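K.L.:
sequence plus predicted model, see below.
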Amino acid sequence: MPKSWFLRIGLVTGLLFLYLPILLLVILSFNANRSVAVWSGFSFHWYRELFNDQQLLSAAWLSVQVAFVSATFAVVLGTLAGLMLARFGAFRGRALFSGMVSAPLVMPEVILGLSLLLLFVSLEQLTGWPEGRGMLTIILSHITFTMAFVTVVVQSRLVSMDASLEEAAMDLGARPAKVFFVITLPIIAPAIVSGWLLAFTLSLDDLVITSFVSGPGSTTLPQVVFSSVRLGLSPKINALATIVVAIVAVGIIIAGIYNARQERMRQLDEKMAAQG
């Protein structure tokens, strides 16, 4: 019994530590006063100020565009890499390939950002592409490090997947491509969705790498927020953060419902296959 109470207290403490600051941020976004120490009443004033701040809105829109494109390409490349590591066995160069895919997971962002900057500068001097630093270089950089996270998620799902389903489909005459799109892809779809959401979040949140590879006219939301914190935090940032929290919460709920549905379908398919 004491052990149970200790675990419950630890769980509650951890949840409060994580979510209480977010709750305070949401509450203060409706504060009429600029100071976070004085509550002057409920107001939507800072939300109106936010929607009138074109710099902040432009940075937010750029971050969303970069995150969406980066996450989409990272999912495609990460799924192919995860499939290769999980299904192709001990091929020549596997250790090198696995190490290169996993390197962004353990490499400090400062080193990764600096190396990408040097790469883009060298390419521009040799080939003229990419021309300067901007949205394209940010997207390429974000694909580089988010792909590693997608690979880990998809590979772990493929490893735990029952390979007999694919073997049975091929025994019945299905080609490998059809097996992948009809059998494998629907089963690993929850992992792909999770990987996309993870890549989107990491890209949207990145500051260090983006600071190295961005240029004039390509300022992302984390850069604007960081600059505004250094000069004095505006309550408009609280309003923006509240909107982001609301969007993320809705996305998590939708993803949870989708994953639960896919898992039920997978279990039903496996049960029918076992009975057949």
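P.N.:
Good, I have the coordinates.

K.L.:
from here on, contacts and neighbour counts on C-alpha atoms
P.N.:
OK.

K.L.:
give the contact list for residue 92.
P.N.:
By C-alpha atoms under 8 Å, 6 or more residues apart in numbering, no residues touch residue 92.

K.L.:
how close does it sit to residue 151?
P.N.:
Computed as C-alpha to C-alpha, to the nearest Å, the residue 92 to residue 151 distance reads 19 Å.

K.L.:
what's the answer for residue 200, then?
P.N.:
For residue 200, the distance to residue 151 - C-alpha to C-alpha - is 14 Å.

K.L.:
please apply the same query to residue 139.
P.N.:
Relative to residue 151, and taking C-alpha to C-alpha, residue 139 is found at 18 Å.

K.L.:
before we move on, what about residue 108?
P.N.:
Relative to residue 151, and taking C-alpha to C-alpha, residue 108 is found at 19 Å.

K.L.:
so between those two, which is more surrounded?
P.N.:
Between residue 108 and residue 151, counted using other C-alpha atoms under 10 Å, residue 151 has the larger neighbour count: 29 against 12.

K.L.:
which residues does the closest residue to the more buried one other than its chain neighbours contact?
P.N.:
Nearest non-adjacent residue to residue 151, counting by C-alpha to C-alpha, 6 or more residues apart in numbering: residue 78, 4.3 Å away. Residues in contact with residue 78 (C-alpha under 8 Å, 6+ apart) are 147, 148, 149, 150, 151, 154.

K.L.:
included below, for side-by-side comparison, is a second structure:
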Amino acid sequence: MVGKHLKRLYLALTYIFLYAPIMFLIIFSFNSEKFSSKWGYFSLKWYSTLLSDDRILTALYYTVLVAIVSSIISTIFGTITAIGIDKMKKGIGKKTILSVNNLPVLNPDIVTAVSLMTLFIFFKVPFGLITLIIAHVAFSVPYVILSVLPKLKQLPTDIVKASLDLGATPSYTMRKVILPQIKPGIMAGFLFAFTMSIDDFVISFFNTGSNVTNLSIEIYSMARRGISPEINALSTLMFITILILLFLANGKDLFKKERKNENY
């Protein structure tokens, strides 16, 4: 009994440690004062200021745009590559490709950022939105591959042969048999790529142009003269949006399970 209470206490302390900073951020987004060291009164001042700040809204636009586009491209490339790797015979070739895939994951961000920047300079590609998207795709694809491969390994070994023996074409087998089975891994890879893209700073900083900026770069530039409480308001809105999406996704799964149980 004591052990159970200790486990619950450790769990509660862990969650407090993880989410206390976010809770403070949310609270001070409603502070009328500019500095968090002093509490004035409850106010929506910074939310209204945020909606009229074109610079931050532009950075948010590019952040979301790059995250969505790069995540979609990364998920497509990563899924196709993972299927190809899974179909390879076991041997030194497959191990080499997996090791090469792990390099961007293990490499420090600064190495990947400078490497991509050097590549763009060598091919004389003008820095801007295109180079930013390409850079985000480059570091996101390995994570998608690592998310999809475990799901491919869980597939029954003869499921493709069985589908083809029953008269299905290879493209139909891919669309109706393989992809539905590995869908959770594909979605996990997409979300991973999306989160990494929004969170990234180093690679974005080295591979964007002067006319394109995202939130991480904008916040970094603000840090020199002091972070505006508008960022607290923006972070609060982003956190609440993600929280609602998680509740909707989990609620949908629970609703499906309940309906399935009722049918039985």
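P.N.:
Arrived safely. Since this is a predicted model, take the numbers as computed values, not measurements.

K.L.:
returning to what we had before: quick one: what helix or strand has the residue nearest to residue 151 of the first structure in it?
P.N.:
Following DSSP states H and E, one finds residue 78 of the first structure within helix 54-87.

K.L.:
so residue 174 of the first structure, which state does it fall into?
P.N.:
Per DSSP: H, G, I helix; E, B strand; the rest coil, the secondary structure class of residue 174 of the first structure is coil.

K.L.:
what separates it from residue 165 of the first structure, distance-wise?
P.N.:
12 Å.

K.L.:
which of the contacts of residue 78 of the first structure lies closest to residue 196 of the first structure?
P.N.:
residue 150 (7.1 Å; C-alpha to C-alpha).

K.L.:
what does that closest one align to in the second structure?
P.N.:
Here residue 150 of the first structure is matched to residue 144 in the second structure, going by TM-score structural alignment.

K.L.:
generate CSV for the contacts of residue 78 of the first structure, with distance to residue 242 of the first structure as supplementary columns.
P.N.:
Converted to CSV, those look like this (distance: C-alpha to C-alpha, whole Å):
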residue, distance to residue 242 of the first structure
147, 28
148, 29
149, 26
150, 27
151, 31
154, 31
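
K.L.:
so which of the residues you listed belong to helices?
P.N.:
Judged by DSSP state H, the contacts of residue 78 of the first structure include 147, 148, 149, 150, 151, 154 as members of helices.

K.L.:
which stretches of the second structure form helices?
P.N.:
According to DSSP H, the helices that the second structure contains are 2-28, 45-51, 54-87, 92-106, 109-122, 129-153, 159-165, 170-173, 179-181, 183-199, 202-206, 215-223, 230-263.

K.L.:
dump these into a markdown table; add distance to residue 37 of the second structure as well.
P.N.:
A markdown table is the format used below for those (distance: least, C-alpha to C-alpha, whole Å):
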| stretch | distance to residue 37 of the second structure |
| --- | --- |
| helix 2-28 | 10 |
| helix 45-51 | 16 |
| helix 54-87 | 24 |
| helix 92-106 | 38 |
| helix 109-122 | 33 |
| helix 129-153 | 36 |
| helix 159-165 | 62 |
| helix 170-173 | 61 |
| helix 179-181 | 52 |
| helix 183-199 | 26 |
| helix 202-206 | 29 |
| helix 215-223 | 17 |
| helix 230-263 | 14 |
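
K.L.:
and residue 35 of the second structure, which of those helices is closest to it?
P.N.:
That would be helix 2-28 among the helices of the second structure, by C-alpha to C-alpha, at 8.9 Å.

K.L.:
what is the mean deviation of the closest one from its aligned residues in the first structure?
P.N.:
For helix 2-28 of the second structure, the mean distance to aligned residues of the first structure following superposition is 1.5 Å (mean C-alpha distance after the TM-score superposition for the first structure).

K.L.:
in the second structure, what residue corresponds to residue 99 of the first structure?
P.N.:
Residue 99 of the first structure maps onto residue 99 in the second structure, by TM-score structural alignment.

K.L.:
just the buried members of the ones in helices among the contacts of residue 78 of the first structure?
P.N.:
147, 148, 149, 150, 151, 154 (16 or more other C-alpha atoms under 10 Å).

K.L.:
tell me the one of those residues nearest residue 218 of the first structure?
P.N.:
Relative to residue 218 of the first structure, and with distances defined as C-alpha to C-alpha, the nearest of these is residue 147, at 22.1 Å.

K.L.:
distance of that closest one relative to residue 116 of the first structure?
P.N.:
On the measure of C-alpha to C-alpha, residue 147 of the first structure and residue 116 of the first structure end up 15 Å apart.

K.L.:
now swap in residue 130 of the first structure and tell me
P.N.:
With C-alpha to C-alpha as the criterion, residue 130 of the first structure and residue 116 of the first structure are 12 Å apart.

K.L.:
name the residue in the two with the higher neighbour count.
P.N.:
Comparing residue 130 of the first structure with residue 116 by other C-alpha under 10 Å, the one with more neighbours is residue 116, at 20 against 15.

K.L.:
so who does that one touch?
P.N.:
Taking C-alpha under 8 Å, 6+ apart, one finds 141, 212, 213 in contact with residue 116 of the first structure.

K.L.:
the second one pairs with which position in the second structure?
P.N.:
What that stands for is residue 212 of the first structure. Using TM-score structural alignment, residue 212 of the first structure sits opposite residue 206 in the second structure.

K.L.:
quick check, that match in contact with residue 115.
P.N.:
No: contact between residue 206 of the second structure and residue 115 fails when scored by C-alpha atoms under 8 Å: they sit 9.6 Å apart.

K.L.:
of those two, which one has the most company?
P.N.:
residue 206 (20 against 15).

K.L.:
separation between that one and residue 199 of the second structure?
P.N.:
Distance from residue 206 of the second structure to residue 199 of the second structure, by C-alpha to C-alpha: 15 Å.

K.L.:
contact partners of stretch 21-31 of the second structure?
P.N.:
Contacts for stretch 21-31 of the second structure (C-alpha under 8 Å, 6+ apart): 36, 39-47, 229-230, 232-233, 235-236.

K.L.:
now, which of the residues you listed sits nearest residue 175 of the second structure?
P.N.:
residue 235 (38.2 Å).

K.L.:
okay, now the aligned residue in the first structure for that closest one: neighbour count?
P.N.:
Using TM-score structural alignment, the equivalent of residue 235 of the second structure in the first structure is residue 241. Close neighbours of residue 241 of the first structure, defined as other C-alpha under 10 Å, add up to 17.
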